[in-house]
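# Quick one: sequence plus predicted model below, questions after.
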Amino acid sequence: MMSVLCVGAGGFVGAVSRYGLGLIPLASGLPLVTLLINFTGSVVIGAVAEAASLAPTALPREAVLFLKVGLCGGFTTFSTFSLETLELIEGGQWAVAGAYALASVVLCVAGVLAGKLLARTLVPAA
């Protein structure tokens, strides 16, 4: 039961944070806020996953569930990214849609790598 509460609490924090950041007005043809949310979530999930694997006792299981499954799951916006990409395509903005999709995938994979490298630097191996 504690695991479910940890995931739910993390999901709440992540979703509310995503909503709040989504209110930031950025004038651009590219959905930059969603891209930045996905990148940030990728860095966090990479760091948490790496920290948990480097020093399994440093992060309690509940903390990993809160951060990785709950917070990052509620915060990142892949479904929003997909909808925005399709809307760009439907609006005839093929090049912008392609650039957005490519940037999202490349940046978010790089974000996970950055998070893992950050954790390796900051978290001593057990």
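Yep, that arrived.

# hey, let's count contacts and neighbours off CA atoms from now on
Noted.

# Burial check on residue 118, number of neighbours?
By other Cα atoms under 10 Å, the residues close to residue 118 number 18.

# next one: residue 24
9.

# Can you name the residues that contact the most centrally placed residue in the chain?
In the chain, the C-alpha nearest the mean C-alpha coordinate belongs to residue 41, at 2.0 Å (Cα atoms, centre = their mean). Going by Cα atoms under 8 Å, 6 or more residues apart in numbering, residue 41 touches 72, 75, 76.

# Scan those residues and report the most crowded one.
Busiest of the contacts of residue 41 [other Cα under 10 Å] is residue 72, holding 28 neighbours.

# That one touches residue 14, doesn't it?
Yes - Residue 72 lies in contact with residue 14 (Cα atoms under 8 Å); the separation is 6.2 Å.

# which strands and helices sit next to whichever strand or helix holds residue 83?
Assigned by DSSP states H and E, residue 83 falls within helix 78-90. Applying 3 or more Cα pairs under 8 Å, 6 or more residues apart in numbering; DSSP states H and E, we find helix 78-90 packed against helix 32-54, helix 94-122.

# Take this one as well and set it beside the first:
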Amino acid sequence: MNWLVVVAGGMIGAPLRYLTDRAVQSRHDSVLPWGTFAVNVVGCLVLGILTGAAHVAPDLRLFLGTGFCGALTTYSTFSYETLRLTEAGAGLYAAVNAVGSVLAGLGAAFAGVATGQALWP
């Protein structure tokens, strides 16, 4: 039955990723993939909060952590877009995207853990 909880979270996370990516990207006239950056950082923050919260029900962890965050975030698209930047001769942008995404994701995860611990000790 756990897989249904994961599917339910994924059914929300996947379309939200697509819609957020399109909305963010349409507001930026840049070669950088800001939509993917945004969903990945938000997913890291949500998963960090979930991790920091001490007493979260297992079903909520499956729903939010595995289903929602798993569908919202996208390592494969991040990798693909970084590769495409490199192939297009935008190596500096590719490096900025890679380093910035990793640092922002880690920062969001750490901030999320601290927030989860503060709000739900």
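Arrived safely. These numbers were taken from a predicted model, which means no experiment stands behind them.

# Please say which position in the second structure the residue nearest to the centre of the first structure maps to.
Matched by TM-score structural alignment, residue 41 of the first structure corresponds to residue 43 in the second structure.

# same thing with residue 79 of the first structure?
Match for residue 79 of the first structure (TM-score structural alignment): residue 76.

# Can you report how many residues neighbour that match?
By the measure other Cα under 10 Å, the count of residues near residue 76 of the second structure is 9.

# ok, it to residue 106 of the second structure distance?
To residue 106 of the second structure, residue 76 of the second structure is 17 Å away according to Cα to Cα, to the nearest Å.

# Would you check how far apart residue 13 of the second structure and residue 120 of the second structure are?
23 Å.

# now the helices and strands packed on helix 78-90 of the first structure in JSON lines, with distance to residue 23 of the first structure?
Output for these, formatted as JSON lines (distance: least, Cα to Cα, whole Å):
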{"stretch": "helix 32-54", "distance to residue 23 of the first structure": "9"}
{"stretch": "helix 94-122", "distance to residue 23 of the first structure": "20"}
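
# Buried deepest among those, which one?
Highest mean neighbour count of these: helix 32-54, a mean of 22 (counted as mean count of other Cα atoms under 10 Å).

# Toward the C-terminus, what is the element adjacent to that one?
Next helix or strand after helix 32-54 of the first structure toward the C-terminus (DSSP H and E): helix 61-64.

# how big is the offset of the helix or strand following that next one relative to the second structure?
Note on helix 61-64 of the first structure: by DSSP H and E, the next helix or strand toward the C-terminus is helix 72-75. Between helix 72-75 of the first structure and the corresponding residues of the second structure, superposition yields a mean separation of 0.2 Å, by mean Cα distance after the TM-score superposition for the first structure.

# Tell me which other helices or strands helix 72-75 of the first structure touches.
For helix 72-75 of the first structure, the elements it packs on are helix 2-22, helix 32-54, judged by 3+ Cα pairs under 8 Å, 6+ apart.

# Of the ones you listed, give the one that comes closest to residue 63 of the first structure.
For residue 63 of the first structure, the closest of those is helix 2-22, at 7.4 Å, according to Cα to Cα.
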